[in-house]
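**Q** Below: sequence and its predicted model.
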Amino acid sequence: MPYNKNKQQGFQAAQQGAIQAFDAFDQLVKDGADYGSQLKHLKEEVNEAYAQISNALEVATEAQRIQLEQYQKDLQEIVQQVNEE
């Protein structure tokens, strides 16, 4: 049972990390006075989410793996959008 609990905890941590990164991206104001600090915060959130997703993928169920890989794709889109600005 602990193994399944670890799977769920890892998935939930990755999910929360991805949500926090998405929220940081949504709050990014390109022409805002504190854009630099917002961008730094976004970078930290994205890096944290990637790490949590990577850890969760090691023990994920197939259904969790599909969702985690989608989070990775969504995060990559955020990185690409920010780099294009």
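**A** Here it is on my side, so go on.

**Q** When you work out contacts or count neighbours from here on, use the C-alpha atoms and nothing else.
**A** Will do.

**Q** give me every residue that touches the most centrally placed residue in the chain.
**A** What sits nearest the mean C-alpha location of the chain, by Cα atoms, centre = their mean, is A18, with 2.8 Å. A18 makes contact with 45-46, 49-50, 71, 75 under the criterion Cα atoms under 8 Å, 6 or more residues apart in numbering.

**Q** Put this next to the previous one:
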Amino acid sequence: MAELKRQPIPKDVRERVAARAGYVCQKCGGDQSCEVDHIIPWVISHDDSETNLQLLCLPCNRRKGAKVEAGRKTWFHADYFGVGA
């Protein structure tokens, strides 16, 4: 089976995500060294859609790594199947 390779996120998509976030980290509110991050890591979801992207500063993004953060509703959460948790 061929391995999927992640493509760079287009500049216009990165800009829309940053603008939506007010150009500050969505975790700590910092505005230095911010970068676009996958909410559900790409290695899990292969999803580059804007709804799966957020702006995080470098330290917050490195702490998060390739994890799904606790409390984050994902596609496998019961609410996504119409079943209240």
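**A** Sure, I can see it. Computed from a predicted model, the values in this text were never measured in an experiment.

**Q** After superposition, what's the TM-score here?
**A** After superposition, the two chains reach a TM-score (TM-score structural alignment, normalised by the length of structure 1) of 0.23; 39 aligned residues with a Cα RMSD of 4.4 Å.

**Q** In JSON lines: the contacts of A18 of structure 1, plus secondary structure, neighbour count and distance to F25 of structure 1.
**A** Formatted as JSON lines, those follow (DSSP: H, G, I helix; E, B strand; the rest coil; neighbours: other Cα atoms under 10 Å; distance: Cα to Cα, whole Å):
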{"residue": "E45", "secondary structure": "helix", "neighbour count": "21", "distance to F25 of structure 1": "9"}
{"residue": "V46", "secondary structure": "helix", "neighbour count": "25", "distance to F25 of structure 1": "9"}
{"residue": "A49", "secondary structure": "helix", "neighbour count": "25", "distance to F25 of structure 1": "13"}
{"residue": "Y50", "secondary structure": "helix", "neighbour count": "21", "distance to F25 of structure 1": "15"}
{"residue": "Y71", "secondary structure": "helix", "neighbour count": "21", "distance to F25 of structure 1": "14"}
{"residue": "L75", "secondary structure": "helix", "neighbour count": "21", "distance to F25 of structure 1": "10"}
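
**Q** from those, which two are the most distant?
**A** Maximum pairwise distance among these (Cα to Cα): 12.9 Å, between E45 and Y71.

**Q** buried set for the lengthiest helix in structure 2?
**A** Taking DSSP state H as the criterion, structure 2 has its longest helix at helix 11-20. Buried residues in helix 11-20 of structure 2, counted by 16 or more other Cα atoms under 10 Å: 14, 17-18.

**Q** before we move on, which element is the residue nearest to the centre of structure 1 in?
**A** helix 2-26 (DSSP states H and E).

**Q** ok, now V43 of structure 2?
**A** Counting by DSSP H and E, V43 of structure 2 is found in helix 42-45.

**Q** Measure how the helix or strand just after that helix sits relative to helix 11-20, angle-wise.
**A** Once the chain leaves helix 42-45 of structure 2, the next helix or strand it forms, by DSSP H and E, is strand 53-57. Orientation of strand 53-57 of structure 2 against helix 11-20 (axes from the mean of the first three to the mean of the last three Cα atoms, to 10 degrees) gives an angle of 70 degrees.
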